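Novice: Have a look at this fold, sequence not included:
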């Protein structure tokens, strides 16, 4: 009876750790189809719509390094549960927001909670599944469920807006958060705490740099503050790097990037989210703009993308366990680049959907990419490494929605050609990162 009981606990523990990532990814895209309804109800132009999305992703990206360190110091399960509570509270506040500024603040609170739970859930999976093949399968399921959440967002948003209103897209997070908290407390084993100093300077500088860059990119062409914000973000980013080099116990130990597989996989993660988050926003706006689709129709039309993302991410775990990380990463990024090329010239509904489906094959690369990055650090730094990887990814997501959303509306009419050209180049760069991250002699040196 012991083995089945142990296996059941492992499955429930994995479910508990997948649920938070699912709702985090769901919330990253569920708002895409709701921005028009939110604008009609609360006011604000395209810049306001982008801030409803960017406030979440910026807070998520900015807080994860600190959250990873807190997980190492106080226990990853404790921090994961706390983050899930904050995320649930933020979701409830979003649904009650009376004005656009209040909604942006509540979205920021959601991002703070997501920042706490995401790297800690990944670190706990690494600890729960120490054997490489079992870990690859677990990461495949973790990535698959999360990818389904990412791609289900527009579908769920369209349905909920049609049946209720835009506020319902936030209420739906609350029961998922409650279930994740209950399962985590019951079945997930706490990681042993390790002494780490906090780095408030790194947190402040990193948050200011990312917020200023995202804000400046969103305001390009709309405000005279755009270039000063971009310059301030760049200078603050430089100050962040210099500060981290000098601190004895920095939030971001730059030595972690001395590992070629980890550095290349993290860069690929940044490009992955930059392209995917930005593309999903562009497709949602394009479908509701030039193609004149309702929020409900937009959600339904993205269903094939949802299925593609879920199947690709789930298959990636099996492919990684059998063939290693290189094959699924190259396959996913190459297909995604082809999809972006198809979208460059897309001007009709069938072409947009065909290009979107091919592009969403990028999900094949995600769990494999995560497996490479998380195989690099020693066990005592899994929380930090998870924080770095997910910070890179969410930074890419924040910048992707800002940059590609701005490029989509840069001309007199919405056009996919310029943003999708940037996406195609991004996926080409991700292929190059894959070749660097998965060199056989580097992977052979990784701990097993």
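Specialist: Everything's here; your move. Bear in mind the structure is a predicted one, so any value in this text is a computation, not a measurement. Residues are numbered from 1 along each chain as shown.

Novice: Every contact and neighbour count from this point should use C-alpha atoms.
Specialist: OK.

Novice: The stretch 51-200 of the chain: helices as residue ranges?
Specialist: Along the stretch 51-200 of the chain, the segments classed as helices by DSSP state H, counting those that start in this stretch run 76-96, 100-128, 132-163, 168-171, 173-187, 200-219.

Novice: Just the buried positions in the third one, please.
Specialist: Yep, that's helix 132-163 we're talking about. Judged by neighbour count (16 or more other Cα atoms under 10 Å), helix 132-163 contains these buried residues: 133, 135-161.

Novice: tell me what that helix is packed against?
Specialist: Judged by 3 or more Cα pairs under 8 Å, 6 or more residues apart in numbering; DSSP states H and E, helix 132-163 is in contact with helix 2-30, helix 100-128, helix 168-171, helix 295-301, helix 303-323, helix 366-374.

Novice: Make TSV from these and add mean neighbour count and distance to residue 398 to it.
Specialist: Below are those laid out as TSV (neighbours: other Cα atoms under 10 Å; distance: least, Cα to Cα, whole Å):
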stretch	mean neighbour count	distance to residue 398
helix 2-30	20	10
helix 100-128	26	11
helix 168-171	21	20
helix 295-301	23	22
helix 303-323	23	20
helix 366-374	27	18
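
Novice: Nearest to residue 259, out of these?
Specialist: helix 366-374 (9.4 Å; Cα to Cα).

Novice: what angle separates the closest one from helix 303-323?
Specialist: Following axes from the mean of the first three to the mean of the last three Cα atoms, to 10 degrees, one obtains 50 degrees for the angle between helix 366-374 and helix 303-323.

Novice: I'd like the next helix or strand past helix 366-374.
Specialist: helix 382-408 (DSSP states H and E).

Novice: now that following helix against helix 100-128, angle please.
Specialist: Using the same axes, to 10 degrees: helix 382-408 against helix 100-128 is 140 degrees.

Novice: and the comparison structure, right after this:
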């Protein structure tokens, strides 16, 4: 034996903690981009899809809402799974669902196949959304660091919202509507590779999986969203709609009972006694109801009424959606200087004020002036999303972040489905101009309702930010 044999080679160097944190933030933010891109890119492509696949208005609502239905129904369970199994594992599972489902959607030759693919994508996105936020914030060492991570995650999601119309318009013009689904295949492969090679595991929280809570919550949300989609078309007294209402009511009651009896509940009902959580969740429902309802209405106005091709329609949305990411990025500064309440109020006034300006401008305003008027709404929307998310994360114990953010985003997705379900029938008739004005009036009312809720939250002491 010689001296050389006594010298041990050091193990291969692992990425340092800061590098792992950066990659975790990048991977989580990329997933947020995917999830939110999917909500707006499909809305723009919808008229072309329906013409190609010979679908009607009800089929269009299911193509859009199929994604949000399973996303909403699965979010609470996904948040709990991220806590139990670890965010990294659940995150990779979500990517493994979204990417193949997107490929199926791209190859769909009939409306039912496309709807089924959208349902699967929504389920995968449900796994991605809470786990991506947990990954993105896993490296934060203090409140300020957590706020910055949330802002980056939210800003990247905002870029997804902003890029959806533009990217969709370019892809549809260049390669047809099927190309819009291939974006997720590419992004999913990149995010999975980065996560497998560079992102460390996030510690799981020991808890039991609440099967009863998961089943009853999923049934309640599915019944609610199904009823909202089909009620305007089949009639609210139709047996299928009535059955959906009964499933929703029974699901809510069974969920409450299951959570009271569960040793480790899926969603601790005590969270709703926290003003920061319950109030912010209400804001999320109202905001998404308005945002996605207005996006749906504007897409139909530009393509079906004004006759704009998808590329022009996508470019037309750019002043509105382009400032969403900017709103997300400036929010940490606003929060630090003025507090959460002031930031939320500023965002709500910008968002609602722009919609009100269009409402009072005339029956059917010209496309370009209308979309330029919506520019402040994009800035306001970005501020609202980032401020809401920050307030929510800071209003609950760290151990319940996964469950709380999942419940919050579940409410937001229900709001999204409700916006499309309510606005869709208003815009489907011959009198589009009248339905458009009624839809905008409902949107302004919904935004106005957020103001007293925000003012009430200024008394909440759970948040560590100045009020």
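Specialist: Looks like it arrived, so ask away. Fair warning: this is a prediction, and the values are worked out from it, not measured in the lab.

Novice: residues contacting the spatially most central residue of the first structure?
Specialist: Central residue of the first structure (Cα atoms, centre = their mean): residue 394, 4.7 Å from the mean position. By Cα atoms under 8 Å, 6 or more residues apart in numbering, the residues touching residue 394 of the first structure are 57-58, 60-61, 270, 273.

Novice: and residue 128 of the first structure, what pairs with it in the second structure?
Specialist: The pairwise alignment with the second structure assigns residue 128 of the first structure to residue 139, based on TM-score structural alignment.

Novice: quick one: which of the helices and strands packed on helix 132-163 of the first structure is nearest residue 200 of the first structure?
Specialist: Here helix 100-128 is closest among those (Cα to Cα), at 15.4 Å.

Novice: That closest one vs the second structure - mean distance after superposition?
Specialist: Superposed on the second structure, helix 100-128 of the first structure shows a mean distance to its aligned partners of 1.0 Å (mean Cα distance after the TM-score superposition for the first structure).

Novice: Now do the contacts for the aligned residue in the second structure for residue 114 of the first structure.
Specialist: Per TM-score structural alignment, the equivalent position to residue 114 of the first structure in the second structure is residue 125. Applying Cα under 8 Å, 6+ apart, one finds that residue 125 of the second structure lies in contact with 35, 71, 94-95, 98.

Novice: export these to CSV and tack on distance to residue 438 of the second structure?
Specialist: Shown next, in CSV, are those (distance: Cα to Cα, whole Å):
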residue, distance to residue 438 of the second structure
35, 29
71, 28
94, 38
95, 39
98, 36
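
Novice: out of those residues, which is most surrounded?
Specialist: Using other Cα atoms under 10 Å as the neighbour criterion, residue 71 leads the contacts of residue 125 of the second structure with 31 neighbours.

Novice: quick one: that one from residue 412 of the second structure, how far?
Specialist: Plainly put, residue 71 of the second structure is 10 Å away from residue 412 of the second structure if you go by Cα to Cα, to the nearest Å.

Novice: same thing with residue 433 of the second structure?
Specialist: Distance, residue 433 of the second structure to residue 412 of the second structure, using Cα to Cα: 28 Å.

Novice: Please say which of the two ends up with more neighbours.
Specialist: More neighbours surround residue 412 than the other of residue 433 of the second structure and residue 412, with 23 against 18 (other Cα under 10 Å).

Novice: and the more buried one, what pairs with it in the first structure?
Specialist: With TM-score structural alignment as the criterion, residue 412 of the second structure matches residue 393.

Novice: what's near enough to touch the closest residue to its match other than its chain neighbours?
Specialist: Using Cα to Cα, 6 or more residues apart in numbering and skipping the chain neighbours, the partner closest in space to residue 393 of the first structure is residue 270 (4.1 Å). Listed by Cα under 8 Å, 6+ apart, the contact partners of residue 270 of the first structure are 392-397.

Novice: and residue 415 of the second structure, what is it in contact with?
Specialist: Residue 415 of the second structure makes contact with 284-290 under the criterion Cα under 8 Å, 6+ apart.

Novice: could you redo the last one with a cut-off of 7 Å?
Specialist: Contact partners of residue 415 of the second structure, counting by Cα atoms under 7 Å, 6 or more residues apart in numbering, are 285-286, 288-289.

Novice: Which members of those residues are classed as buried?
Specialist: Buried among the contacts of residue 415 of the second structure by 16+ other Cα under 10 Å: 285-286, 288-289.
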